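Asks: Sequence below, structure please.
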Amino acid sequence: MMEVLSYDVARVNLRFRDALHRAARSVIDGSTFILGQELEAFEAAFARYCGVEHCIGVGNGLDALMLALHAAGVRAGDEVLVPAFTFIATWNAVSLLGARPVPVEVDGSGLMDPAHLARAVTMRSRAIVPVHLYGRLADMEAIKAVAREHGLAVVEDAAQAHGASRNGCRAGGFGLAGAFSFYPTKNLGALGDGGAICTNDATLAASCRMLRNYGSQVKYRHDTVGWNSRLDDLQASLLSVKLADLEAANDRRRTVARCYHAGLSGLSGLDCPDTGGHDMVWHHFVVRCSDRAQFQEALVREGVHTAIHYPLAPFDQLSYAGQYDRTRYPVAAELARTVLSLPMADYLLDEEVSYVSSTVARVWNALHGF
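Replies: Prediction:
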């Protein structure tokens, strides 16, 4: 029996080991750890990669969303349209600014459904935060059309979509700004927390640079109330090492996804994600099944480990309990009940991918008497 973890950070970093050590030693020897040359170099490189003019490194993905939304004009009492199904950070960023997250029903892929978006707009709406969930781009053309009609800012939550693109535009370059996370399990992951804001708007970029640094452009002069949220030079140097490999890593994820799709798409009752439509980067490969707990337990016995992204929609979390009518978001509720993430990483060997695919098919058919 083969053992395949849902994700193994140690394996991700192993092939970069020597380069990461060299980068870390260089920063340690240089003794510039905050707002130094390594950060500037990474910001410039990541901006080029995303096809935007500006990149602002911050402490984490949540801060990236908060600072971008604040710079876009979101204030206490405003409403921000968010997907009804996403990781909690999307909603938290809105709430921590004193604004109110307004859920928009999602489609079967977990992406904000433009058909529901316009109906959720009110006089208090200030911004839209589409999430490129699992590495799949939201329908940005339709979302931006609603934004233009109602004068709303669009801030992309691109935490799971480093490198995803459509028609020559990459995630983070569609809206006023894009927010990224470099949490260690992301397609581009740091060795700790980290995040970034990407934008083509010079005014927003300047505002975010101040906001991340106590509202300051010049030391000990503070033009506005700000945060302390700076991507440190050590993490920036490590991210620079990995950024050079990101395209190859994403290509490998696409190969893994194609193999999974070929082996699993014909299984009766198991909803397998499609592989077409645009340049997806497969942060997760998520199937859907009604008997998830039993299926997950059976797979573990065969050495295939899975994860759930996510077992609760934000409106069902205790932090938002009683604030929303969950019956208005049946697709989001159903996704929380049925989604299951198979092992997905660029380091997976062909034999591991084959084992996962064949084991999933065999276990599924055995459970359902096929």
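Asks: For the rest of this, base every contact and every neighbour count on C-alpha atoms.
Replies: OK.
Asks: okay, now the nearest residue to Q323 once chain neighbours are set aside: neighbour count?
Replies: Distance criterion C-alpha to C-alpha, 6 or more residues apart in numbering; nearest residue to Q323, sequence neighbours excluded, is F315 at 7.4 Å. By other C-alpha atoms under 10 Å, the residues close to F315 number 23.
Asks: Let's compare: structure for the following, please.
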Amino acid sequence: MIMANNLLRQFSLHQAEYEKKAIEVLRSGWYVLGNEVESFEKEWANYIGTKYCVGLASGLDALWIAFRLLHIGKGDEVIVQGNTYIASVMGITINGATPIFCEPDSHFGIDVNKIENLITEKTKAILVVHLYGMASRMDKIVELCKKYRLKLVEDCAQSHGACFNNKMTGTFGDVGCFSFYPTKNLGAFGDGGAIVTNNELLANNFKIFRNYGSEKKYYNKMIGANSRLDELQAGLLRVRLRHMNELTEEKVKIANYYSANIQNEKIQLPQLVEGATGVWHQYVIQCEERTKLIEYLDKKGIGTIIHYPIPPHLSEAYKYLGYGPGYLPITEHFAKTVLSIPMYNGMTENEMACVVNALNEFN
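Replies: Here you go, the predicted structure:
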């Protein structure tokens, strides 16, 4: 069986280092907001290219706290692409703000040519999601944010290290939000997240907010939350970060192999936008006969995942927004046709070849 994702394989690549670090943290006697978190924050900010990084409990926390501290809430609108994971939208609505859905382009990113028509007096921000590890086209988006004085938040949960015009995702806007969920390119061994920013005041406020709003123990400056990246996860992330470039190169190699060898007129391959790079959190194909393809691959022992079968605007959770089928036809078509095929570090050449051969033989 070739799994869609194999976390054990990824762990095994650097098992001794992970285990050594875990024991080191456990024996330190310090488990919350200590040296590991502080060190990781500096190392991740340095890797991404921002002045500050603040470790948090999850990627969703990074999103909703970002909008909270940017003072975006009830009565405000945030433009976001319709084909994202629902957590992106939750980051907006948790604060009482309203998501305004924009259709994606053919590269799965927000369609920059459709944003301006959605801007109203209530628009306060644009949330860009660098989906599947492919950087979105950021030049036009940055221009629009300057023109209309909008905040720019980047959801980089899947784009660790991806670039547009040689500039890393997470560095274009006011805040870059990251998830370190185990399946991510920089994945922890549990939940974890972070924000990056060049704004010192904003970074300091994130640090205060994540710890019950406390700048000094038992002295609460604001009503905050409990959202702290713990020492163990930070330490393990530091180990993985040391190997980040080689791990990314391996995924790029797999993606390039797929792109060069999958040849089936029924299958559409992903394409990067001009000027962008991909780190291939997922390799997402499209097929009009997706159900048939999934069943076929399953019989071949090849796992797949749909990212994502129900777009947020059609989910039960957002029924109150009043959208129905047909509101976002491109988004909805993606939801019916996208399919993630096996993509993970430690994948063998034989496994890659099996996936390609199976897809090429599908009819």
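Asks: The residue nearest to Q323 of the first structure -> the second structure?
Replies: Using TM-score structural alignment, the partner of F315 of the first structure in the second structure is H313.
Asks: re earlier: can you name the residues that contact the residue nearest to Q323 of the first structure?
Replies: Taking C-alpha atoms under 8 Å, 6 or more residues apart in numbering, we find F315 of the first structure in contact with A84, A321, Q323, Y324, R326.
Asks: Please apply the same query to G192 of the second structure.
Replies: Contacts for G192 of the second structure (C-alpha under 8 Å, 6+ apart) come out as G55, L56, A57, S58, G59, S179, F180, Y181, L229, Q233.
Asks: make it 7 Å
Replies: Neighbouring residues of G192 of the second structure by C-alpha atoms under 7 Å, 6 or more residues apart in numbering: L56, A57, S58, G59, S179, F180, Y181, L229.
Asks: what does it align to in the first structure?
Replies: Checking TM-score structural alignment: G192 of the second structure goes with G194.
Asks: Against M210 of the first structure, how distant is its match?
Replies: From G194 of the first structure across to M210 of the first structure, the span is 17 Å (C-alpha to C-alpha, to the nearest Å).
Asks: for D251 of the first structure, same thing?
Replies: D251 of the first structure is 36 Å from M210 of the first structure, by C-alpha to C-alpha.
Asks: And those two? Which one has more around it.
Replies: Per other C-alpha under 10 Å, whichever of D251 of the first structure and M210 has more neighbours is M210, with 23 against 16.
Asks: Does that one touch K219 like I think?
Replies: No - M210 of the first structure is beyond contact range of K219, at 10.9 Å (criterion: C-alpha atoms under 7 Å).
Asks: the helices in the stretch 101-250 of the first structure, which residues?
Replies: 114-120, 140-150, 202-211, 233-243, 246-264 (DSSP state H, counting those that start in this stretch).
Asks: What is the mean deviation of the first one from its aligned residues in the second structure?
Replies: Going back to what we said before, that points to helix 114-120 of the first structure. Superposed on the second structure, helix 114-120 of the first structure shows a mean distance to its aligned partners of 0.9 Å (mean C-alpha distance after the TM-score superposition for the first structure).
Asks: rewinding a little: can you tell me which residues contact the nearest residue in space to the match of G192 of the second structure that is not next to it in sequence?
Replies: In space, and not counting its chain neighbours, G194 of the first structure is closest to N60: 4.0 Å by C-alpha to C-alpha, 6+ apart. By C-alpha under 7 Å, 6+ apart, N60 of the first structure lies in contact with S181, F182, D193, G194, G195.
Asks: let's go with 8 Å and repeat that
Replies: Contacts of N60 of the first structure by C-alpha under 8 Å, 6+ apart are F180, S181, F182, Y183, D193, G194, G195, A196, S229, L231.
Asks: aligned partner of it in the second structure?
Replies: So, by TM-score structural alignment, N60 of the first structure is matched to S58.
Asks: Kindly provide the distance from its match to K147 of the second structure.
Replies: 32 Å.
Asks: if I line the two up, what does G176 of the second structure land on in the first structure?
Replies: Residue pairing (TM-score structural alignment): G176 of the second structure is matched to G178 of the first structure.
Asks: Equivalent analysis for E19 of the second structure, please.
Replies: Aligning on TM-score structural alignment places E19 of the second structure opposite H21 in the first structure.
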